[in-house]
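[1] Predicted model follows, preceded by the sequence.
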Amino acid sequence: MSQPFISICIPTYKRTDLLKKLLDSIQVQSFKDFEILVNDNSPDESVKNLVQSYSASLNISYQKNEPAVTAVENGKRVMLKARAPWIKMMHDDDWFEGVDALQQFADAAKNSGKDFIFCASNQVYLEKGKTEKEFLTADRKQQLDDSFFSLIYLNVIGHPSVVMHKKDDSIQYDSQFNWVLDIDYYLRFLKAHNGYHYIPETLVNIGKGNTQESYKYYKNSKVEIPEYFTLLTKYESDLHLKNPYVFHMIWNMLRRFKIKSIADIKATGYTGKIPDKIEEIIAFQKSIPRIIIKQTPWSKKLMLRCFKKITTA
């Protein structure tokens, strides 16, 4: 069997109606040099039966996890099985927009000279029936070009389904993360490879809804605080004092969760090293009336003042 150019990797769990939408969108793609790998965490045979119904028309293979594994592990396993030089991760609630979407990714892979490619997307709110287009604006591109670490402040790349990258088994998802999983992966990949290429076309639809794995972690201090602080331990201990984007992330997190002391941080379950000068940031915020600091424009101005005061002291 010849090696395909792209491996479309699909970690899945039970949602056959959404998975069918994804497979139908793959079936009509004009670019055909790909394989599809489906890794299934479902407790029944519904996904297997659906995949088998496409076996005559698509180069598709199926693997069931027995026993089931975590969502992170499921993603790791399916990428490791890829045979192609390029990996296109697609979550089972996302799907391609237009018949030439995969062709545009393939063209970028062949012509851009970059190992990491991502595109604009349609954010589709499944329960509300609402769609929003998400592009890399000039401001967001500037942040990414200023520093890949700006992803810690704001993930301007987005969902894994908007990304295609060279296969590199030395870089895998870190199973200690859930909320910052993608940011951590992007940072390590971009640092190890040669930058990125952006396609300003909405090639992928991202299904948004309360069935997503990440939904249960959203605005959860016992997830966000330990994971962001753990992420920072992978880099310089004072990265947030060197990088204003990282400082801004910490400022916003302390503000959002109304952190008043180191004890509040430890109460979230974080047991690692506390980043430098966190107590000074907390003290600075405590001196500001809540009615002022909760307003975004004021918060940004105050954050810059705090950053300058602490980093030049």
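    The structure has been received and is ready for your questions. Numbers count the residues shown, from 1 in each chain.

[2] from here on, contacts and neighbour counts on C-alpha atoms
    Will do.

[3] Name the surrounding residues that touch stretch 97-110.
    Stretch 97-110 is contacted by residues 6, 25, 28-31, 96, 115, 117, 164, 197, 199, 202-205 when judged by C-alpha atoms under 8 Å, 6 or more residues apart in numbering.

[4] and here's the other structure:
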Amino acid sequence: MNFPLVSIIIPTYNRAFYLKLTLDSIIQQTFQDFEIIVVDDGTPNNDNFLLCKQYEKLRYIKIENSGGPAKPRNVGIKGANGKYIAFVDDDDLWMPHKLEKQVEILVNNPEFGLVHCCCETIDENGNLKNKIIGRPGNSHVKHGNVALRMIGNWTLMTSSVLLSKDVIEMVGLFNEEMPPAGEDTEYWTRCSFFTKFYYADESLVRYRVHNHNISGEKKKYKNLSLYLKNVLRELKLKHVIDQKKYKILIQNLCRMQIKKIKNYTYRSVINLFKLDIFWFLRGRNMKLLLFVIIKR
């Protein structure tokens, strides 16, 4: 069988040491029909350029610093030749069979436009931390239309995703107006309304956790809910979702804010959702909000 080309997009900034480890994990893939696009977000030296010269099937693009991964990813998407697109952060690692298994899933299940998996976490030195992330809970839909379950409950790990370029053409690009942290969750949320997701229940990625990670939880959730709310309203206006689904998703967003309320104030929830919140504040949801406020 002739498999389609995969374009692998890596946004990077001034981390040549980790980038080399990432590239080595890609080169060692059992599936080899790929191109690598490294988009350097304005690193002030030539270390990344000199590193990338050592690899075949790799294009290096340097842009002015944008302050986050959204623009580099978009630049990579625009230059991609593959039928499928994969993303990997410049400090994460792929297991050798990652691409092979995910490409086979999409080829053999054309009704799905995106496949993802869970990730093992590693520290700065590559040591396993014995924590698995990116795995949907038992109560969540793992395959198919996941939009109603996804918001406020779980999210995809970007380095684990492989998706069809056809999906990107329907959904559009990453939101470059979002502050760094959360722009990937906002994007996968949009994708969930346009295609079916397939979850491969296997750790095919190692996600590095260290002091230079761009997305702390507090920073991420501070802006994410506002952008997700705007996405939902836009989808409702375009008749992608109806009023009933909109209410359910707003409730999930409110629930996500309440879970994070210990980091902010309950007024942030009220100010964010205003009139929408009355759909959420009913029955046990109201009890949950009061419990969290009193506990504080």
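    Perfect, I can see it now. These numbers were taken from a predicted model, which means no experiment stands behind them.

[5] Superposing both, give me the TM-score.
    TM-score of the superposed chains, computed with TM-score structural alignment, normalised by the length of the second structure, equals 0.79; 277 aligned residues with a C-alpha RMSD of 3.4 Å.

[6] In helices only, show me the contacts of stretch 97-110 of the first structure.
    Counting by DSSP state H, these place residue 25 in helices.

[7] From the contacts of stretch 97-110 of the first structure, which land in strands?
    Members of the contacts of stretch 97-110 of the first structure lying in strands (criterion: DSSP state E): 6, 96, 117, 164, 197, 199, 202-205.

[8] what's the closest of those residues to residue 244 of the first structure?
    residue 197 (24.3 Å; C-alpha to C-alpha).

[9] And for that closest one, nearest residue in space, chain neighbours not counted?
    Computed as C-alpha to C-alpha, 6 or more residues apart in numbering, the closest residue to residue 197 of the first structure that is not its neighbour in sequence is residue 117, at 4.8 Å.

[10] How about the contacts made by the one you found?
    Residue 117 of the first structure sits next to 105, 108-109, 163-165, 196-199 when contact means C-alpha under 8 Å, 6+ apart.

[11] Highest neighbour count among those residues?
    Highest neighbour count within the contacts of residue 117 of the first structure, by other C-alpha atoms under 10 Å: residue 164, with 26 neighbours.

[12] Buried residues in the helix ranked longest in the first structure, which are they?
    The single longest helix within the first structure, with elements called by DSSP H, is helix 296-311. For helix 296-311 of the first structure, burial by neighbour count (16 or more other C-alpha atoms under 10 Å) applies to 299, 302-303, 306-307.

[13] Export the residues you listed to CSV and append columns for distance to residue 50 of the first structure.
    Formatted as CSV, these follow (distance: C-alpha to C-alpha, whole Å):
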residue, distance to residue 50 of the first structure
299, 50
302, 54
303, 51
306, 55
307, 54
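
[14] returning to what we had before: please report the distance of the aligned residue in the second structure for the residue nearest to residue 197 of the first structure from residue 8 of the second structure.
    Residue 117 of the first structure maps onto residue 115 in the second structure, with residues paired by TM-score structural alignment. Separation of residue 115 of the second structure from residue 8 of the second structure (C-alpha to C-alpha, to the nearest Å): 14 Å.

[15] swap in residue 60 of the second structure?
    From residue 60 of the second structure to residue 8 of the second structure the distance is 12 Å (C-alpha to C-alpha).

[16] who touches both of these two?
    Joint contacts of residue 60 of the second structure and residue 8 (C-alpha under 8 Å, 6+ apart) are residue 37.

[17] Counting neighbours, go ahead and name the busier of the two.
    Higher neighbour count among residue 60 of the second structure and residue 8: residue 8, with 23 against 17, using other C-alpha under 10 Å.

[18] Isn't the more buried one up against residue 88?
    Yes - with contact defined as C-alpha atoms under 8 Å, residue 8 of the second structure reaches residue 88; the gap is 7.3 Å.

[19] sorry, back to before: run through the neighbouring helices and strands of the longest helix of the first structure.
    Under the contact criterion of 3 or more C-alpha pairs under 8 Å, 6 or more residues apart in numbering; DSSP states H and E, helix 296-311 of the first structure touches helix 239-242, helix 244-256, helix 278-286, helix 290-293.

[20] Which of the contacts of stretch 97-110 of the first structure sits closest to residue 191 of the first structure?
    Distances from residue 191 of the first structure to these, taken by C-alpha to C-alpha, are shortest for residue 115, at 11.3 Å.

[21] got the contact list for the closest one?
    Counting by C-alpha under 8 Å, 6+ apart, residue 115 of the first structure touches 109, 165-166, 193-196.

[22] Quick test: list the members of the residues you listed that are still contacts in the second structure.
    Shared with the second structure under both residues aligned by TM-score structural alignment, their matches' C-alpha atoms under 8 Å, the contacts from the contacts of residue 115 of the first structure are 109, 165-166, 193, 195-196.
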